[in-house]
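> Fold the following and give me the result.
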Amino acid sequence: MLNGRVKITGLKHAGIRYFLVSAIAASLFSLPVFASQSVNAGGRAAVAENPFKVQEIAEFNTPWAIAFLPDQRLLVTEKAGHIFLTDRAGKKTEVSNVPAVSFEGQNGLLDIAVSPDFTSDRLVYFTYAEPERSGKDVLSSLTLARAKLSEKDGKASLDDLTVMWRQLPKSKWGQPGGIIAFSPDGKYLYLSSGDRMNPKTAQDPKLALGKVLRFNRDGSVPQDNPRADLAGQDEDNARALTWTTGHRNPYGLAFAPDGKLWLHEMGPKGGDELNLIKQGLNYGWPVVSNGTQYSGEPIPHHETRPEFEPPVVYWTPVIAPAGLAFYEGALFKNWKGSALIGGLASMALIRVEFKEDGSADEAERYDMENRIRDVAIANDGSVYVIEDDIPGRLLRLTPK
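The predicted structure is shown next:
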């Protein structure tokens, strides 16, 4: 399915040179141990007995993302283009005025995130594949929007919807990415953008594909972005918004308790990655990967190209990671500071531990007997996961 490789010698684009120079410079001052100590956590066995009990809250039709409101109700997106408000007893209220989405393959209604100032502004941010028909093909843009969540007489709606950004040009392929993360200070919005199954786009600085993008919360370009000087020079501000480059299919993006930003992305045949995101760096796809092409054609590994930032942890065989949350609750005491990752192919919940030297490793794998699409942590420390299925269950995990 992915069969292109890109040579990066002799590049004429200043934007690509910038990322390569940034990556080389960063490698001189950051943690070089990652180049030799990337951990392969693939093929790990699940624990013999899960340390939690499972409570079913509600069922949904191919759900994609979950997010807590301050009052601990949940917003749940369904891929076909629906949003529900769900309380902890499982009562569901459908939210109206959701925009039309391109629901096909991997595309549809994607992530949802609650404004850091929700109690005063009532804003929710969400991503979706915005459709456009071109002849026999349905094209789509990864689209970032926000709207006011209004509630009255037991009903809910999205009001004053604003499209903040669209990926251009449009594509007919999957792997959109679309995960939203707010910076710990609430000032900035980070967005993962997949390569739309066109690998070479991840190394093209004029395209927003295969990147992590950084916005002000109103959708404008932060002045301290690596190429903020190029604001307005691309149709979708791709170069001015780019924070990092060289990503494939990123479905997890979250800040750790120490303020570091982490991203996981699906590799091709092998090579799922957990990456520490650092401003201006290039993570190598499709030039390097710890997986292979689906055709069996090899791809050079990260260790062969030190100018690219290697993953801290990778998985071969894959887990197909989706959803990422850091645990700071009180219920699971030995999970403190761990990352919780949903597994699609692995049908598991993955717990990753971090060490003081900056390294990390999969600590435990819990068999969930279904594909886990997203993870969220409640104020009381319980863990909520959503299944990627029809129906897909919303589950609450608490200690046994």
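> rest of the way, CA atoms for contacts and neighbours
OK.
> Looking at this protein, which strand is longest?
strand 137-152 (DSSP state E).
> What's the local residue count around the nearest residue to residue 159 once chain neighbours are set aside?
Counting by CA to CA, 6 or more residues apart in numbering, residue 159 lies nearest to residue 148, which is 5.0 Å off, once chain neighbours are set aside. By the criterion of other CA atoms under 10 Å, residue 148 has 18 neighbours.
> this one next, for a side-by-side:
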Amino acid sequence: MSNCDFQPYAVVVAVAGVAIAAAMASAPIADASASQVRVETVARGLEHPWGLTFLPDGAMLVTERPGRVRLVAADGSMSDPIAGAPQTRAFGQGGLLDVALHPDFASNGLVYFTFAELDGGSAGTAVARARLVRTEGAPPRFEGLQTIFRMNRKSSGNRHFGSRLAFAPDGTLFVTIGDRGEMERAQVATDHAGSVLRIADDGAVPPDNPFADGAAAEPEIWSFGHRNPQGAAIHPDTGALWTVEHGPRGGDELNIPRRGANHGWPVISYGVHYSGRTVGEGTEKEGMEQPIHYWDPSVSPSGLMFYTGDVFPDWRGDLFTGGLSGQVLVRLELDGERVTGEERLLGDLGMRIRDVRQGPDGHIYLLTDSGDGRILKLSPPD
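Alright, predicted model coming up:
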């Protein structure tokens, strides 16, 4: 089945300013009208694609939220759904979510997934792994599927599953989990909801986790007090985990989850409830972490990537995240742990950006979130 449909054109984006509170370092939002980027549709016809990862040969694995995984070649040709993937279905905001390769994928073939695991009328975020098998003349398949982590409290809600995966330089795996739409759970450290987890590649608890003994909190928890983290990336120089998460109405956050730290939700937030009511106690409280950056109004960030390639040399070291409600690609300029500038791209496409990844060719690839979702490739203008 071929889905090769290249549609190149230049994109010119005008950006409106957004107020940043004095509590945060000012980061001006650029008018991108002078910027141009070439956009190509590599593949289309994906149903709400959620996660993308590149194989060593340049092909892509893409998850679709209803529960499918497809292999997409560089030319856009797309496989039928790969057998052996985790069993799930679209469940509100849940379903099949992120995908990542084991650091030693070239030798062990292991692929990791996050997904909404269903149990009757309840659901919870889970992590599974399986071995990808590609044999000449046969369709790809997954073998040996194993669920290596399940959150400890399933619930009937269909919101805020998270969930992204990021392998750290030491081989441990970070997993983000949302508060499941029950915000008070994010402050309960004996509940996995609303937390960033750190586990070994087989699901075991690393002995140097902040709560490894399980006495004060669930041993997998790295940090808590998160609302709905939908982007995670490892800083290429420091090795630290960075995340983005959805706020309520306003207050989307960029965070560096600190070991054992409380990141505040829902006690503190730069957003308000959808009704307009104040969230919690305000924007700061002793003992609770501040975000590195926040957005008000919301862009609903999803996916996160540090750009390290050569195709866009002026963007090397910048941080990118997709915007769902914002329907933009956000580029952040950094100075250490401080955001010094912001540019918004692709606003004229009118597409929800679910994931952003750097390809092995140095180009930037995006997933658009719709019933006719696309893989887009960004290049410099001709």
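> separation between the counterpart of the residue nearest to residue 159 of structure 1 in structure 2 and residue 45 of structure 2?
In structure 2, the residue paired with residue 148 of structure 1 is residue 131, using TM-score structural alignment. Relative to residue 45 of structure 2, residue 131 of structure 2 is positioned 26 Å away (CA to CA, to the nearest Å).
> same check, this time on residue 357 of structure 2
19 Å.
> With residue 137 of structure 2 instead?
For residue 137 of structure 2, the distance to residue 45 of structure 2 - CA to CA - is 24 Å.
> Next: residue 153 of structure 2.
35 Å.
> Which residue is the nearest non-sequential neighbour of the equivalent of residue 107 of structure 1 over in structure 2?
Here residue 107 of structure 1 is matched to residue 94 in structure 2, going by TM-score structural alignment. Nearest residue to residue 94 of structure 2 in three dimensions, chain neighbours excluded: residue 116, at 5.3 Å (CA to CA, 6+ apart).
> Over to residue 83 of structure 1. Which of the three states is it?
The assignment at residue 83 of structure 1 comes out as strand when based on DSSP: H, G, I helix; E, B strand; the rest coil.
> Contacts only, for the equivalent of it over in structure 2.
Under the alignment (TM-score structural alignment), residue 83 of structure 1 pairs with residue 69 in structure 2. With contact set as CA atoms under 8 Å, 6 or more residues apart in numbering, residue 69 of structure 2 has these partners: 61-63, 81-82, 85.
> separation between residue 65 of structure 2 and residue 142 of structure 2?
17 Å.
> returning to what we had before: what residues sit buried inside the longest strand of structure 1?
Buried residues in strand 137-152 of structure 1, counted by 16 or more other CA atoms under 10 Å: 138-149.
> Repeat that for stretch 93-104 of structure 2.
For stretch 93-104 of structure 2, a neighbour-count test (16+ other CA under 10 Å) marks 93-103 as buried.
> Which ones among those residues lie within strands?
Those of those mapping onto strands are 96-101, per DSSP E.
> which one of these sits closest to residue 35 of structure 2?
Using CA to CA, residue 98 is the member of these that lies nearest residue 35 of structure 2, at 30.5 Å.
> wait, the closest one sits on residue 113?
Yes: look at residue 98 of structure 2 against residue 113 with CA atoms under 8 Å: they come within range, at 5.5 Å.
> anything in contact with each of those two?
Taking CA under 8 Å, 6+ apart as the criterion, residue 98 of structure 2 and residue 113 both touch residue 165.
> before we move on, back to that, with the buried residues of strand 137-152 of structure 1 in mind, which one is nearest to residue 51 of structure 1?
Using CA to CA, the buried residues of strand 137-152 of structure 1 come closest to residue 51 of structure 1 at residue 149, 36.2 Å.
> isn't the closest one right up against residue 156?
Yes: Residue 149 of structure 1 lies in contact with residue 156 (CA under 8 Å); the separation is 6.9 Å.
> Identify the residues contacting the residue of structure 1 sitting at the aligned position of residue 330 of structure 2.
Under the alignment (TM-score structural alignment), residue 330 of structure 2 pairs with residue 350 of structure 1. Each residue near residue 350 of structure 1 by CA under 8 Å, 6+ apart is listed here: 339-343, 362-366.
> The helix or strand where residue 350 of structure 1 lies: which residues count as buried?
Element membership for residue 350 of structure 1, per DSSP states H and E: strand 348-354. The neighbour-count check on strand 348-354 of structure 1 (16+ other CA under 10 Å) flags 348-353 as buried.
> With stretch 256-272 of structure 2 instead?
Buried residues in stretch 256-272 of structure 2 (16+ other CA under 10 Å): 256-258, 260-272.
> Tell me which of these fall in helices.
Per DSSP state H, helices hold no members of the buried residues of stretch 256-272 of structure 2.
> how close does the residue mapped onto residue 266 of structure 2 from structure 1 sit to residue 384 of structure 1?
Counting by TM-score structural alignment, residue 266 of structure 2 corresponds to residue 286 in structure 1. Separation of residue 286 of structure 1 from residue 384 of structure 1 (CA to CA): 34 Å.
> which residues in the stretch 101-250 of structure 1 form helices?
Counting by DSSP state H, counting those that start in this stretch, the stretch 101-250 of structure 1 has helices at residues 118-121, 238-241.
> which one of those helices is the most hemmed in?
Greatest average neighbour count among these goes to helix 238-241 (a mean of 27), per mean count of other CA atoms under 10 Å.
> name the helices or strands packed onto that helix?
The contact analysis (3 or more CA pairs under 8 Å, 6 or more residues apart in numbering; DSSP states H and E) places helix 238-241 of structure 1 against strand 211-216.
> returning to that earlier point: which PyMOL command selects the buried ones in the contacts of residue 69 of structure 2?
The following PyMOL line selects those of the contacts of residue 69 of structure 2 that are buried, judged by 16+ other CA under 10 Å:
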select buried, resi 61+62+63+81+82+85
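> So which of the contacts of residue 69 of structure 2 is the closest to residue 35 of structure 2?
residue 62 (29.0 Å).
> nearest residue to the aligned residue in structure 2 for residue 97 of structure 1 other than its sequence neighbours?
Using TM-score structural alignment as the criterion, the counterpart of residue 97 of structure 1 in structure 2 is residue 84. Among residues not flanking residue 84 of structure 2 along the chain, residue 142 sits closest, at 4.6 Å (CA to CA, 6+ apart).
> Which residue in structure 1 aligns with that neighbour?
When structure 1 is aligned by TM-score structural alignment, residue 142 of structure 2 is paired with residue 158.
> From residue 176 of structure 2, how far off is the counterpart of residue 243 of structure 1 in structure 2?
Counting by TM-score structural alignment, residue 243 of structure 1 lines up with residue 222 in structure 2. To residue 176 of structure 2, residue 222 of structure 2 is 10 Å away according to CA to CA.
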